[in-house]
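K.L.:
I'd like to go over a predicted model; first the sequence, then the structure.
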Amino acid sequence: MLHRREMAAALAAAGLVPLAARAQGAWPARAVQMVVAFPPGGQADVTARPAAAALERVFGQPVPVVNRPGAGGIVGSASVARAAPDGYTALMALSSLGVLPESERIMGRVPAYTVDQLAPIARITADPTVLLVPASSPWRSVEEFVADAKRRPGAISFGSAGNYSTLHVAMAMFTGSAGIDLLHVPFQGGGPALTALLSGTLDALASGPGPALAHVREGRLRALASWGRERIPGFEEVPTFIELGHPEVEFYIWTGVFLPLATPAPVQERWRAALRQACERDEGLRRALDAAGSPIAYQDGEAFERFFRDDTARLVRAVQRIGKVE
């Protein structure tokens, strides 16, 4: 009897059989909610929707995407940190997840959540951000942009998904290296900021390549540089900041799935197995992310935990350099 129980537990933990041994029956027994802490249209949303569709095929249950924006991602992230740890509420997070609690401390507030309230499950994508300007703008290179910014300190605006968000931190790295002063305009998420850039009410934006690609191809936006160590597929003609003489300007906007920390280990592993299967075998997911210019860069287990820890430490140092934003 003991041997059979051990075997059942091992198989369940590996995601090879449903958690039928539990009194509540097989997991998942109902819809699984994926929270995006930003409005539709941003990088997290662009990743979450095809990922949720792929997970529906794996789980055999609906996986609705719920946009819960507010405070640059704090509201939605905190809601998952406080959610019931039953595996039915997950967060599709951005790299700002680890930055926002530190930003709250800098502003003298008690963080709405801390990273140790969430369990890292898997990374889906990891893309360098891209510096975008309207195609109608006068800047055709970073050199022209920097020269104009030095002539008119504080006159050129840039948007972000909120104070200390990934898009804000990326631009702060660039402006600090270039020695320029821009006007920061925070939005509720990357989607609204991108809309403002397209409408001409913003001058510049650091964006994930996924949401930007179609607009660049259509000639509505111009990409001046990227924050990667190498050029981005789909943006092969766009130089990196490192190429342009800014060796410290390197930044990646990644998407990853997190669960409340107390979620049972077998359920966490079921999520990892499902995400791994979706990313490795689901052609619909792969095509959707490739078309969006944000290819799969899957990582889970100890590798993702280490990546998340190291990336968060680096970004927290950048936020501490930014300091208090009035």
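P.N.:
Looks like it came in fine.

K.L.:
Only C-alpha atoms from now on, for both contacts and neighbour counts.
P.N.:
OK.

K.L.:
just the helices in the stretch 51-200 of the chain please.
P.N.:
In chain order, the stretch 51-200 of the chain shows helices spanning 74-81, 100-106, 142-151, 166-178, 190-199, with DSSP state H, counting those that start in this stretch as the criterion.

K.L.:
Turn those into JSON lines, including distance to Ala265 and mean neighbour count.
P.N.:
Putting the helices of the stretch 51-200 of the chain into JSON lines (distance: least, Cα to Cα, whole Å; neighbours: other Cα atoms under 10 Å) gives the following:
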{"stretch": "helix 74-81", "distance to Ala265": "16", "mean neighbour count": "23"}
{"stretch": "helix 100-106", "distance to Ala265": "25", "mean neighbour count": "20"}
{"stretch": "helix 142-151", "distance to Ala265": "48", "mean neighbour count": "15"}
{"stretch": "helix 166-178", "distance to Ala265": "30", "mean neighbour count": "22"}
{"stretch": "helix 190-199", "distance to Ala265": "33", "mean neighbour count": "21"}
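
K.L.:
Rebuild those as CSV, extending it with distance to Leu275.
P.N.:
Below are these laid out as CSV (distance: least, Cα to Cα, whole Å):
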stretch, distance to Leu275
helix 74-81, 18
helix 100-106, 25
helix 142-151, 38
helix 166-178, 24
helix 190-199, 24
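
K.L.:
any idea how far Arg30 is from the nearest residue to Ala52 once chain neighbours are set aside?
P.N.:
Leaving out its chain neighbours, the residue that sits closest to Ala52 by Cα to Cα, 6 or more residues apart in numbering is Val63, at 5.5 Å. In this structure, Val63 and Arg30 are 9 Å apart, going by Cα to Cα, to the nearest Å.

K.L.:
who has more neighbours, those two?
P.N.:
Val63 (24 against 13; other Cα atoms under 10 Å).

K.L.:
hang on, Ala161 packs against Thr195?
P.N.:
No - taking contacts as Cα atoms under 8 Å, Ala161 lies outside contact range of Thr195: 11.8 Å.

K.L.:
Would you work out how far apart the start and end of stretch 190-208 are?
P.N.:
Length of stretch 190-208, first residue to last, Cα to Cα: 9 Å.

K.L.:
picking that back up, ok, the residue nearest to Ala52 - contacts?
P.N.:
For Val63, the set of contacting residues under the criterion of Cα atoms under 8 Å, 6 or more residues apart in numbering consists of Ala31, Val32, Gln33, Met34, Ala52, Ala53, Leu55, Glu56.

K.L.:
Just the buried residues from those residues, in ChimeraX please.
P.N.:
To isolate the buried subset of the contacts of Val63 in ChimeraX, counting by 16 or more other Cα atoms under 10 Å, use the following:
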select :32,33,34,52,53,55,56
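
K.L.:
this is the comparison structure:
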Amino acid sequence: MTFSRQVLGLLAPALSLALLAPLSPAQAQATAPFPSQPIHIVVGFPPGGVPDTLARILAEKANLGQPIVVDNKPGAGGNLGGETVAKAKPDGYTVMMGGIATHSINGSIYPNLPFDMVKDFSPILWVAATPNVLVVHPSVPAHNVAELIALAKAQPGQLTYGTPGIGTSPHVAGEMFNAMAGVKLTHVPYRGRAQAVPELLGGHIATMFDNLPSALPAIREGKVRALGITSLKRSASAPDIPTLAEQGLTGFEADSWLAIFGPGKLPPDVQAKLAAEAQRVFSLPDVQARMRALGMEPIAAGPSQLAAHQRSEIAKWAKVIRDAGIKPE
């Protein structure tokens, strides 16, 4: 017997034992098909809002063989949740319900944003768009956009518009309105919609851009008057409200949008599996009906469409923010 055969003979039992030894949890997870454990979807806002609602719909309807857990991490305009996901391991077990603030606006407002809105994320699904709606207190003598513009020009700087805060979607929508209409509505920022809306209902501010789902109850009750929708097309949730674009502000579009992102450098097969299942869920007729009833427009577009939309939005809002001189609080 040669020396090499003797060595192999001595090693054979040890090799057999090694092959039969159970895998460690980390090794088992690495070799198991995705997903092999619960998936966490981070929402950078409190429970009850539109991003949270969409995340919970996905958690309820998804069929990936593992549960989806919704983690609310509110703070810093959604940036806390964004940072959590940007720094997570790119294995598909941590994703987020992001959107216009975290993935198109905040990068132009916060100079020390703890993540790159594009490089640190992998696009998964463009879920929905939510139009903003321009509403006024009933005491304001304007029943359409043209009348509001005329009133604002007759009283420069006297009409106010409230927002949930600096850099929010309603804020940049208001600054776009100022620029395109050639007027100066005075911005009054609040710390959240819960503070801004009572001020509007009480007549302390004249107008505001509000998310359509949030504003619809007050509109239907006659507590505020809707002048126009910020999407290019009328909303199926409120088809009687004309768009700003059809009232003379051609091309005006300032929708809030929601999308699912994973950490950057997500493996393509994991990204594709998450995208396919999320697209299936948000294409279900009952889910789309539920979304429209809440004032959301279903989109359910895949990673490439989401990436293109994000690039377009970043460029658009960077110009509005720069021209308006918007700075963080």
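P.N.:
That came through, no problem. Given the structure is predicted, the values throughout are model-derived calculations rather than measurements.

K.L.:
Give me the distance between the residue nearest the centre of structure 2 and Lys233 of structure 2.
P.N.:
Nearest to the geometric centre of structure 2 sits Gly99, at 2.1 Å (Cα atoms, centre = their mean). Summarising the geometry, the distance separating Gly99 of structure 2 from Lys233 of structure 2, computed by Cα to Cα, is 20 Å.

K.L.:
What about the alignment partner in structure 2 of Ala23 of structure 1, how many residues nearby?
P.N.:
Taking TM-score structural alignment as the criterion, the aligned counterpart of Ala23 of structure 1 in structure 2 is Ala30. Taking other Cα under 10 Å as the neighbour definition, Ala30 of structure 2 ends up with a count of 12.

K.L.:
List the contacts of the helix or strand where Ala30 of structure 2 lies.
P.N.:
Taking DSSP states H and E as the definition, one finds Ala30 of structure 2 inside helix 25-31. Contacts of helix 25-31 of structure 2 with the rest of the structure, by Cα under 8 Å, 6+ apart, involve Ser36.

K.L.:
again, but for stretch 177-185 of structure 2
P.N.:
Taking contacts as Cα under 8 Å, 6+ apart, the residues outside stretch 177-185 of structure 2 that touch it are Ile149, Ala152, Lys153, Pro156, Gly157, Gln158, Leu159, Thr160, Tyr161, Gly174, Leu249.

K.L.:
Please, where are all the helices along the stretch 201-326 of structure 1?
P.N.:
Using DSSP H, counting those that start in this stretch, helices in the stretch 201-326 of structure 1 cover 209-217, 265-281, 283-291, 301-322.

K.L.:
Any chance of CSV for the ones you listed, columns mean neighbour count and distance to Ala112 of structure 1?
P.N.:
Rendered in CSV, the data for those read as follows (neighbours: other Cα atoms under 10 Å; distance: least, Cα to Cα, whole Å):
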stretch, mean neighbour count, distance to Ala112 of structure 1
helix 209-217, 20, 28
helix 265-281, 20, 23
helix 283-291, 17, 31
helix 301-322, 15, 17
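
K.L.:
Pro186 of structure 1 is nearest to which of those helices?
P.N.:
Nearest to Pro186 of structure 1 among the helices of the stretch 201-326 of structure 1 is helix 301-322; the distance by Cα to Cα comes to 14.7 Å.

K.L.:
Looking for the alignment partner of Val216 of structure 1 in structure 2.
P.N.:
Pairing criterion TM-score structural alignment: the partner of Val216 of structure 1 within structure 2 is identified as Ile219.

K.L.:
so its match touches Ala226, yeah?
P.N.:
Yes - proximity of Ile219 of structure 2 to Ala226 meets the contact threshold set by Cα under 8 Å, at 6.5 Å.

K.L.:
Report the contact partners of Glu237 of structure 1.
P.N.:
Applying Cα under 8 Å, 6+ apart to Glu237 of structure 1 gives the contacts Arg231.

K.L.:
distance of it from Asp181 of structure 1?
P.N.:
Distance of Glu237 of structure 1 to Asp181 of structure 1, computed by Cα to Cα: 27 Å.

K.L.:
What of Pro50 of structure 1?
P.N.:
With distances taken as Cα to Cα, Pro50 of structure 1 is found 38 Å from Asp181 of structure 1.

K.L.:
Repeat that for Asp86 of structure 1.
P.N.:
Distance of Asp86 of structure 1 to Asp181 of structure 1, given as Cα to Cα: 47 Å.

K.L.:
Could you do Arg105 of structure 1 as well?
P.N.:
Counting by Cα to Cα, the gap between Arg105 of structure 1 and Asp181 of structure 1 amounts to 25 Å.

K.L.:
residue in structure 2 matching Asp290 of structure 1?
P.N.:
When the structures are aligned by TM-score structural alignment, the residue of structure 2 matched to Asp290 of structure 1 is Arg292.

K.L.:
Nearest residue to that match in space, ignoring adjacent ones along the chain?
P.N.:
Of all residues not flanking Arg292 of structure 2 in the chain, Ser237 sits nearest, at 5.8 Å (Cα to Cα, 6+ apart).

K.L.:
so how many other residues sit close to that neighbour?
P.N.:
For Ser237 of structure 2, the neighbour count with other Cα under 10 Å is 18.

K.L.:
With Pro247 of structure 1 instead?
P.N.:
Here the number of neighbours of Pro247 of structure 1 (other Cα under 10 Å) works out to 13.

K.L.:
I'd say it and Phe241 touch.
P.N.:
Yes - in this structure Pro247 of structure 1 lies within contact range of Phe241 using Cα under 8 Å: 7.0 Å.

K.L.:
Could you export the contacts of Val63 of structure 1 as TSV, including distance to His3 of structure 1?
P.N.:
Below are the contacts of Val63 of structure 1 laid out as TSV (distance: Cα to Cα, whole Å):
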residue	distance to His3 of structure 1
Ala31	33
Val32	32
Gln33	35
Met34	36
Ala52	36
Ala53	37
Leu55	32
Glu56	33
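
K.L.:
picking up where we left off before, which one of the helices of the stretch 201-326 of structure 1 lies nearest to Val99 of structure 1?
P.N.:
Val99 of structure 1 sits nearest to helix 301-322 of all the helices of the stretch 201-326 of structure 1, at 5.6 Å, using Cα to Cα.

K.L.:
okay, the angle between the closest one and helix 166-178?
P.N.:
Helix 301-322 of structure 1 and helix 166-178 are oriented at 60 degrees to each other (axes from the mean of the first three to the mean of the last three Cα atoms, to 10 degrees).

K.L.:
what span of structure 2 lines up against helix 301-322 of structure 1?
P.N.:
Alignment of helix 301-322 of structure 1 against structure 2: residues 303-324, by TM-score structural alignment.
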